[in-house]
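[1] Sequence and computational prediction follow.
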Amino acid sequence: MFIPLTKVLIYGTAVYLVLGPLFRLWRPNCSPSPVSSARRSASGSDLFGGVVGGLVLVVEKPYQIGDKVTVGEHYGEVTGIGLRSTTLVTPDDTAVVVPNDAMFTSNVANANDGRPR
């Protein structure tokens, strides 16, 4: 009898902890400065775009870790794929963090498409 109640409480708390901060980002800012509210809404839309891009990466898998890709103006080997960004290592060993929403605004080219050669 307590197991279903416990599951509901655990899942409800998890959803609140994950979605709560996202909803707080999109809440209108009541401060008198229009600049601060514009800055706040831009960061919320960037976060949303990055998360949506991450979900698209998980579903469509246009590249995987180890692939050599070009995302916009950045070329390198994919060393990490996160929910908000992808990390590339360029040929000169520079780590570049590319937001996942760049998939929607720039070209993505995969040199080896998941194959090792």
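    Looks like it arrived, so ask away. Numbers count the residues shown, from 1 in each chain.
[2] only C-alpha atoms for contact and neighbour calcs from this point on.
    OK.
[3] show me the residues around L22 that make contact.
    Counting by CA atoms under 8 Å, 6 or more residues apart in numbering, L22 touches G44.
[4] could you point out the longest helix in this structure?
    Using DSSP state H to define each element, the chain has its longest helix at helix 34-60.
[5] Pull out the buried positions in it.
    40-41, 44, 47-57 (16 or more other CA atoms under 10 Å).
[6] elements contacting that helix?
    helix 2-26, helix 102-105 (3 or more CA pairs under 8 Å, 6 or more residues apart in numbering; DSSP states H and E).
[7] Looking at the ones you listed, which is nearest to H74?
    Between H74 and the helices and strands packed on helix 34-60, the tightest spacing by CA to CA is seen for helix 102-105, at 10.8 Å.
[8] Second structure follows, compare the two:
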Amino acid sequence: MASGYGLTGGPSRCFPFWQEVLACYVVNTNADDNSGKTKCAPVLEDYYECLHHKKEAARVRALQVAYRKAEASAAGGESAPTSGQIRNLGLLNKEEDTKKVLEKS
């Protein structure tokens, strides 16, 4: 872990999340039984998201792609692929849906 200090000398932006992780471990585990760690998985996931922003970045990328497709379909007068066609991309026995989507893009 880094020094724990933020840019202005105070605690880092993720320090409150780290405190929640530690509190969860203290409450749910002891020296003999570590099975309570599974209860702390959501809190630990929040801490990792604060550090790395992977979920946030994935959502932004997905929104950008959807926005670009909507712009392209509005400009070209074409209909956008349905959600079912998008879900079937690359699946076996769904080659026709894949062709339809790829022809539009």
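    Nice, thanks for sending it over. The structure displayed is predicted, hence computed values, not measured ones.
[9] Now the TM-score, please.
    With the length set by TM-score structural alignment, normalised by the length of the second structure, the two chains reach a TM-score of 0.35; 60 aligned residues with a CA RMSD of 3.9 Å.
[10] tell me the angle the longest helix of the first structure makes with helix 2-26.
    Angle between the axes of helix 34-60 of the first structure and helix 2-26 is 130 degrees (criterion: axes from the mean of the first three to the mean of the last three CA atoms, to 10 degrees).
[11] Grab the longest strand from the first structure for me.
    Longest strand in the first structure, counting residues (DSSP state E): strand 74-81.
[12] Next SSE downstream of the longest helix of the first structure?
    The element immediately downstream of helix 34-60 of the first structure (helix or strand, assigned by DSSP states H and E) is strand 68-71.
[13] circling back to that earlier point, with distance to K68 of the first structure added, can I get the helices and strands packed on helix 34-60 of the first structure in a markdown table?
    Shown next, in a markdown table, are these (distance: least, CA to CA, whole Å):
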| stretch | distance to K68 of the first structure |
| --- | --- |
| helix 2-26 | 32 |
| helix 102-105 | 15 |
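[14] right, so of the ones you listed, which gets closest to P34 of the first structure?
    That would be helix 2-26 among those, by CA to CA, at 15.1 Å.
[15] buried sites along that closest one?
    Buried residues in helix 2-26 of the first structure (16+ other CA under 10 Å): L25.
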